[in-house]
Every structure is written in structure tokens, then in C-alpha cells.
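Asker: Here is the input, now give the coordinates:
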Amino acid sequence: MSATQSQATQNPSVTETARRAKEAAAELAPLPRTVRDAALLAVAGALTARTDEIVAANAADVDKARAAGTAEAIVDRLTLTPERIAAIASDVRDVVALPDPVGEVVRGSTLPNGLELRQVRVPLGVVGIIYEARPNVTVDAAALCLKSGNAVLLRGSSSAYASNCALVEVVRDALAGAGVPADAVQLVPGESRDSVRELMRARGLVDVLIPRGGASLIRSVVEESTVPVIETGVGNCHVYVDEAADIDTALSVLVNSKAQRPSVCNAAETVLVHEGVAAEFLPRAVEALAGAGVTVHGDEAWQKASADVVPATDEDWGTEYLSYDIAAAVVPSLDAAVRHIREWTSGHTEAIVTRDTAAARRFTALVDSTAVMVNASTRFTDGGQFGFGAEIGISTQKLHARGPMGLPELTSTKYVVTGDGHTRE
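Answerer: Purely as a prediction, here's the structure:
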């Protein structure tokens, strides 16, 4: 039995695990960057050195998933190979190279009474991550939280339990060897729904929860948690082809937004086309999408353009397909496109394709999503693509963090006020 599995057996209480994380967070926060970075380099080295051990644990999860009839695409996301583990270790080293947000002065001033005021970045404290299937998230999340001075509680899916136990054991051993409290990274004990529920109610011990996964997982965490939640991930993204669009550009942006990688949250799920270009655009769009393997679920105008178009329903407009499917409609104006988006969007990413700068300005002003693209694919909404180096997720809420969440979004702030015996009259 691994050390982490033993930990879960000996300490069945999620509350006790969270309590240890809170103590570790207090020890971790004041550590200088050099210590945290050295610990992360130790983690990267340990992942490489113990690859065989991790692959063996992962094989048990993969065998169990195949025996249960799990779809091969899910099995692939679950699988860890030596090459994938090497890539995960490389990602950890990339995190080490990122700027340290802790201690950054956000703003500062000297008040008229002589008090010196500074607002500085500080770790959030204890971050809980609830996620599905992908065991690489275990290390990614741990690395980002450690870099930003946070302790992390990891609750992956039961389908990756053996893999996550092995990965967390490797990380914890590396931290202990580098002089960083091992309890800064812990696997939430238990595989049942009860352990998730207990984590969501650990208010006062856990500072924030970040769910990563499908719509049902995110919704249940948001609705049931008493711990503050950063809502992430669900992406019902739109591409609007304006009357002033360059048709070739619109086709390229649309196909890339939908088909480059359809199973992710920043893939387009709906295309809206101005009626002024519909006659020219629709037949070419159906052909281009079909060539990429995409099925169009269209309104009457799209159905008239091709017999291959499936009739769309209201359910299609609200669906995050995560597959080679896209909903499609023709709209009479830019404002009509905006109204459709406001009704159906999840607030993730929307794009406009147009050569009219006034139309682009109006669209970006009216659309209220985390990212608005002008003549660019929705697939660019990503921390790596934005130059953040890495991301913990993409927030679709409006409080604290919005859009791709890099290291600064894993911090809060506090005010440091320095006086010289000042008293208030």
C-alpha cells in the first residue's frame, strides 16, 4: 500500500485532512521563492525517476476502465505513458520559470497623514480542486498551487484513484526531501460522493474550491458547496459571421474554432451568420464543416442550404456538445446575434468575424463573456495561449478571477500599512 493510500486509510476524515492542509499553508506562505522553486524542481525530478511506478499504478486504472466499458476517448485521457509523464515533469519545470506573484505590490501610496499604504499579493491559503478523469491535473494543480504559496487538496475521480495516489505520493516525498511541508499537497481521502460533500462543507478550513470537469460536476459544486467556489469550464461558445466578414477568413476561423479540438471548453458550439452573407457563406460552411467531420444542427435557412443539415431544436442552442457537432442559425443583424448569445451563452468565449471596425467595437461592447475574439478562433482562450505560462482553469464567473486563471488568480491581497506612531483622531 502506498504512503498516500495509507494516509487515506488511517485518516478517513476529510475535515482532518483539511486541518493539516491549513497548518501546512501557514508554513508554506512565508517560504521564499527559492525554496518553493527548489521543491518544484525536486517534484519534476521525482516524476521522471519514478515513472515506472506511476505507469504501473495507472495501468490498474486503465484496465478497470476498459473492463467497465469506458469509451476509448475517456480511457485515452486517463492513460499515462512514460512520454506523458515526461511532459508533465517538463510542465512543472515551466511553472518554476514563471514570475512569482506572492509579494507583488498591486498598488501603493503615501496618504496625506503620512501613512504608507501597500496592497500586496498573498496566497489564497488552502485550495480544493475537484476534477475528473485526467490524472495530469493532479500534478498541474499541485505545481501551480505550490508556486503561488498555497496548500492544495486534490479530489480526482475514482476512475483515476490509483494513478492519483501514486502521483501524490511522489509529490509529497519530493516536498519532504526539499524541506517543504508534505501536507501542502494531499489527496482527499475516500472514493465516494461523501468525501466530495465533506470537502464542499469544510468552510473555515478550505479557502476556495475550483471544480474542473463537465457541466453536472461544476453545477453540483456551485450549488451545494458552503466553501467559496470559482466556477470554471463550461463553454457554450459562439462564432458570429458578420455581414462585412471576409468569407475565407470566416470559414477558417469557424472550422478551427469547432474542429481543431472539439472536446474542450473553448471549442465553438454555435455559429450565427448575418443574413446578408448567408447565401454565399452557408453552402461553403456546410462543405467545410463536413470535411472536418462536423454535423450541423441548423435552423430553416441552414436546412435549405444543404440536405445534410440536421434540424436544430432549442436544446441545441444550449448544448455544449464537446463533439463534432455544431448548432447553426441565420440572424438578421449583429444585435440579433448578440441577443441570441445573451440568451444561450455560458459566458465563456464568443467571436466575431468582420472587416467593419465599428461592428467589431459594438460586438465587443455588447457581449459580456470572459473573452471576446475579433477575427480569431475561440480556441485561443487558454492560459498558455495568452502567455500566462499555465492555468488552473478558465473562470466563467465575475468575482475575483475571470477567464484563464494563471498564478496571480491563485492569490488574494492584503494591505500593509506602515506608520510612525500614528493614531486616529
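
Asker: C-alpha only now, for contacts and for neighbours.
Answerer: Noted.

Asker: can you give me the helices in the stretch 101-250 of the chain?
Answerer: 136-147, 161-177, 193-200, 215-224, 247-259 (DSSP state H, counting those that start in this stretch).

Asker: Go through these and name the closest to H400.
Answerer: Proximity to H400 (C-alpha to C-alpha) singles out helix 215-224 among those, at 15.4 Å.

Asker: Turn the helices of the stretch 101-250 of the chain into a markdown table, including distance to G128 and mean neighbour count.
Answerer: Below are those laid out as a markdown table (distance: least, C-alpha to C-alpha, whole Å; neighbours: other C-alpha atoms under 10 Å):
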| stretch | distance to G128 | mean neighbour count |
| --- | --- | --- |
| helix 136-147 | 10 | 24 |
| helix 161-177 | 14 | 23 |
| helix 193-200 | 8 | 18 |
| helix 215-224 | 11 | 15 |
| helix 247-259 | 31 | 21 |
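
Asker: so can I have CSV of the ones you listed showing distance to A59?
Answerer: CSV is the format used below for the helices of the stretch 101-250 of the chain (distance: least, C-alpha to C-alpha, whole Å):
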stretch, distance to A59
helix 136-147, 14
helix 161-177, 8
helix 193-200, 24
helix 215-224, 25
helix 247-259, 30
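
Asker: Select, out of these, the one closest to S90.
Answerer: That would be helix 136-147 among those, by C-alpha to C-alpha, at 10.6 Å.

Asker: distance between that closest one and the chain's centre?
Answerer: The chain centroid and the centroid of helix 136-147 are separated by 12 Å under C-alpha atoms, centre = their mean, to the nearest Å.

Asker: what sits up against that helix?
Answerer: The contact list for helix 136-147, computed with C-alpha atoms under 8 Å, 6 or more residues apart in numbering, reads 33, 36-37, 40, 88, 91-92, 95-96, 100, 127, 129, 131, 151-152, 154, 156, 164, 167-168, 171, 184-185, 390-392, 407, 410.

Asker: to compare against the first, here's another:
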Amino acid sequence: MSVTEICRAAAAASRELRDIPTEVKDRVLERIAVALSSHREELKAANALDTDAARLAGTSATLVDRLTLTDKRIDGMAAAIRTIAALPDPVGAVTGGITRPNGLVIEQVREPLGVVAVVYEARPNVTADVAALCLKSGNAAVLRGSSIAQHSNTAIAAVIEEVLAGQSDIPVDAVRLIPDTSRESVLELLRAEEYVDLVVPRGGPSLIQTVKEHARVPTVIDGDGNCHVYVDASADLSRATGIVVNGKTSRPSVCNAVETLLVHESVAGQWLPGCLDELAALGVSVRGDERTRELWPKAETAEESDWSTEYLDLVLAVKVVVDLDEALDHIDRYGTRNAEAIVAQDISVARRFARRTDSGSVFVNTSTRFSDGGEFGYGVEIGVSTQKLHARGPMGLESLTCVKNVVWGEGQIRVL
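Answerer: The predicted structure follows:
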């Protein structure tokens, strides 16, 4: 099937999905979770083909980590699907309403978007996550993974297809993987506005630029994660160290990892060298401004490009700032609206940072690593929106629905 044919079939399936009861969707999700667990050896074997090829190609260790499926991660996929099944179904929920003076009752009711397509790179668990989120929210899913994870994605999609084909409640075309990993397949998907209601690109700058230039389908951009932590003059410095170390080292290859540390000059001298020593002991390479290098001479010189780089690796840019305003200006200039954090005990400073920072998620005295659909209680996420329409931040089930007006009357007619 061509990309357009896959999208056409998904659109037909989406019309059936709109009317499927919650208990049916949950039952099918449980079957998928069981099937993924029972097929773990096949999944790991397929994944080994991808990871071996990636290593031979000289792929970075952090990217290989994103690509790897272990027993723990397969269990995590199954657990995430069960979490989604346990969440309230947004479809049909009445989010608001009003009774007009003429007696009309107007309800705002949630319904599926239709066909949701996701283009993603190097994380095969996304195949299962997106499929589950779309099925629960009544949408058909069109998945286009990258060549680096092709064997893994194909194996996961095959398990899901087997479950859907083995029952009659949900059409098998409700979840489809595009086998073509060429750039042309992305372009064809972006032009399938007759069949696709939303495209979510989850990838690097080149993919995002392609989407911006060629998309005819509505898109929600899952952009770079150039995330910052600002350590204020009022910070609990012990707490700050833990937050920075966790944000940078717990999993550096993901979009909610910290890439830049901003430190108020009044605490930089007493706190920064010790924090950087701890980071260096964990393998972090530091690139600092002039003041940082005075305080910690082992830092490399930060270039202008470092402030805008999403490293996805054990590299951290560090800058000493005069005050909160300089930190905010820096984030405004270089941030990507994904996740930003402040460490501060002064509540007025923390509130100003939260109010002033233009980002989908702002964290006060906690790690940016919590910028995640699972941590937010959404089960998993279909992406992290770095724009403002129609969703922002981690996108869960509700973000895969829209609101329509249902108007109830008793024969009223409009006179004028």
C-alpha cells in the first residue's frame, strides 16, 4: 500500500472508531499489552538487528540507548498501555454547557480528531504508545518511524495488527505502520489532507523544517528540548545540585534533559564548582561562559552555538547571570518552549519565573525530567507540543480530541 492508500484506509477505520464503547477499547488494549509481553523474544530479536546496525554505523551511545528494547522497557510498554486503558475515556465527555434564554441547551462534547499520524525517530516504544493513545481516544493511528528502528517498529506493529485482526470490534486499519522510511513518504503523508486530521512530528531540526515547509495537514510540532535550569540567589543549594544532576544525567538522550544551567552570580562562587565537580565525575562535559571558567577552569569555552544546542548527550552549557531578568532573557532567546525550571525559595521570584517563562511546562524546585505524559498522569504522551495551538506541553488523551457543540431544542426557530 502507498502512503496515501494507508491514510485512506485509516480514515475509513476512524469512522468506525468514533462509535466504539469504552469497554471494548479497553479490552483490546489489554490484549495488546498481553501480546507485547508474550512476544518479547521476537521484539528483542528484531531490535537487536537495529541496535547492531546502529553501532556499526557509529551511532552515538545515547541514541543507541533510545533505540534499545530491554525486558524492562517492553514491560514498560505493556504497563503504559494498561495505564491508558485505566484512564477515563475523553470521547463523549461534556466539558461545558449553557442554557440560552430561548431554551436552547448547548453542550460542548469531546470527540476524536479522526486520523492522527506521527513521524518519529529512534524510539520504538513510540509505536505502541501512539497506537494505544489513539485507540483509547477513538482515533486511527498512522505511524511512520525512522529507518534506524525499522525492524523494531515493524515487529511491534505486527503484534498490534495480529491482535486487531483476531477480533471484530476494532478494524485492523485503525493502526498502520508506513513501511517506507524515505523522505518521500513523509512528504506524501504531509500532503494527505483529505484523509489525515493531524500530524505530530517527533524528530530533529531537519524533520521539523520539512514539516514547516511542506505540510498541508494540520500539525503540532514536537520540537527540540533545549531545557534550562535557573538557580536563583534564594535557592536551596543542596536541592539545586540534585535537580541539576538528575536533569542532566538520569537520561541525557531525551528531550526533557537539561542542556543549559543558569546560575545567579551571588551563589555561583560558593555552589557552582562543587556542582560541576559532581557532574564531571558522572562524565558530563561542561562548556561555560567566562565567569564559569574562572570559577571552574576545567570547563571548555562556550561558543554562541552552545546556548541553542540540544545536545542529547552528557554535555552541559553553563552561564553565570546577574539576576532573574538576565536568566529570563536568555531563556526567551534560546529556549524551545519544552520545559524550564527554577530553583528558588523566594516565592515571588518563583512565581514571576513561572508567569514570565514562555514554555509548555515550568518546574519550580523540581527536575525538568518530569516533563512527560506518564509523569503528568496521562499514561504516556503522543508528543510534547512546543507550540500553542491546539495543545501545549505533553499531549495525552484529551489532546487527541476536539470539542463540538451539540445543541438541544424543542422546536425553536430563529426569527432574525
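
Asker: hmm, back to that, counting only strands, which of the contacts of helix 136-147 of structure 1 make the cut?
Answerer: V127, I129, Y131, A151, V152, L154, V185 (DSSP state E).

Asker: How many neighbouring residues does the third one have?
Answerer: Read it as Y131 of structure 1. For Y131 of structure 1, the tally of surrounding residues (other C-alpha atoms under 10 Å) stands at 20.

Asker: which one in structure 2 is aligned with it?
Answerer: Aligned counterpart of Y131 of structure 1 in structure 2: Y120 (TM-score structural alignment).

Asker: which ones are touching that match?
Answerer: V126, R144, G145, S146, P201, R202, G203.

Asker: Output those residues in JSON lines; the columns should cover distance to K319 of structure 2.
Answerer: Converted to JSON lines, these look like this (distance: C-alpha to C-alpha, whole Å):
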{"residue": "V126", "distance to K319 of structure 2": "34"}
{"residue": "R144", "distance to K319 of structure 2": "39"}
{"residue": "G145", "distance to K319 of structure 2": "37"}
{"residue": "S146", "distance to K319 of structure 2": "35"}
{"residue": "P201", "distance to K319 of structure 2": "31"}
{"residue": "R202", "distance to K319 of structure 2": "29"}
{"residue": "G203", "distance to K319 of structure 2": "27"}
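
Asker: circling back: any chance of the ones in strands among the contacts of helix 136-147 of structure 1 in CSV, with distance to A292 of structure 1 too?
Answerer: Shown next, in CSV, are those (distance: C-alpha to C-alpha, whole Å):
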residue, distance to A292 of structure 1
V127, 40
I129, 35
Y131, 30
A151, 43
V152, 40
L154, 37
V185, 42
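
Asker: which one among those gets closest to A268 of structure 1?
Answerer: Distances from A268 of structure 1 to these, taken by C-alpha to C-alpha, are shortest for Y131, at 22.5 Å.

Asker: I'd like the distance between that closest one and N164 of structure 1.
Answerer: 11 Å (C-alpha to C-alpha, to the nearest Å).

Asker: any shared contact partners between those two?
Answerer: G156.

Asker: ok, A80 of structure 2 - contacts?
Answerer: With C-alpha under 8 Å, 6+ apart, A80 of structure 2 has these contacts: D129, G374, G379, V380.

Asker: So which of those residues are in helices?
Answerer: Taking DSSP state H, the ones among those that sit in helices are D129.

Asker: still contacting in structure 1, which of the contacts of A80 of structure 2?
Answerer: Shared with structure 1 under both residues aligned by TM-score structural alignment, their matches' C-alpha atoms under 8 Å, the contacts from the contacts of A80 of structure 2 are D129.

Asker: which two from the contacts of A80 of structure 2 end up farthest apart in space?
Answerer: D129 and G374 (10.6 Å).

Asker: Now list whatever residues contact both of these two.
Answerer: A80, V380, E381.

Asker: I'd like those residues as JSON lines, with distance to D277 of structure 2 appended.
Answerer: Shown next, in JSON lines, are the shared contacts of D129 and G374 of structure 2 (distance: C-alpha to C-alpha, whole Å):
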{"residue": "A80", "distance to D277 of structure 2": "36"}
{"residue": "V380", "distance to D277 of structure 2": "35"}
{"residue": "E381", "distance to D277 of structure 2": "35"}
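
Asker: Between the two ends of stretch 278-297 of structure 2, what distance do you get?
Answerer: End-to-end distance of stretch 278-297 of structure 2 (C-alpha to C-alpha): 15 Å.

Asker: Would you check the span in structure 1 matched by it?
Answerer: Under TM-score structural alignment, stretch 278-297 of structure 2 corresponds to residues 288-307 of structure 1.

Asker: List the buried residues of that stretch.
Answerer: 288-290, 294-299, 301-303, 305 (16 or more other C-alpha atoms under 10 Å).

Asker: ok, now stretch 73-89 of structure 2?
Answerer: I74, D75, M77, A78, A79, A80, I81, R82, T83, I84, A85, D89.

Asker: Also stretch 323-337 of structure 2?
Answerer: Neighbour-count burial for stretch 323-337 of structure 2 flags L324, A327, L328, H330, I331, Y334, G335, T336, R337 (criterion: 16+ other C-alpha under 10 Å).

Asker: close enough to count as contact, the fifth one and Y230?
Answerer: It refers to I331 of structure 2. No - with contact defined as C-alpha atoms under 8 Å, I331 of structure 2 and Y230 do not form a contacting pair (9.4 Å).

Asker: Quick check: closest non-adjacent residue to A350 of structure 2.
Answerer: A344 (6.1 Å; C-alpha to C-alpha, 6 or more residues apart in numbering).

Asker: counterpart of that neighbour in structure 1?
Answerer: Match for A344 of structure 2 (TM-score structural alignment): T354.

Asker: Next: G166 of structure 2.
Answerer: Checking TM-score structural alignment: G166 of structure 2 goes with G177.
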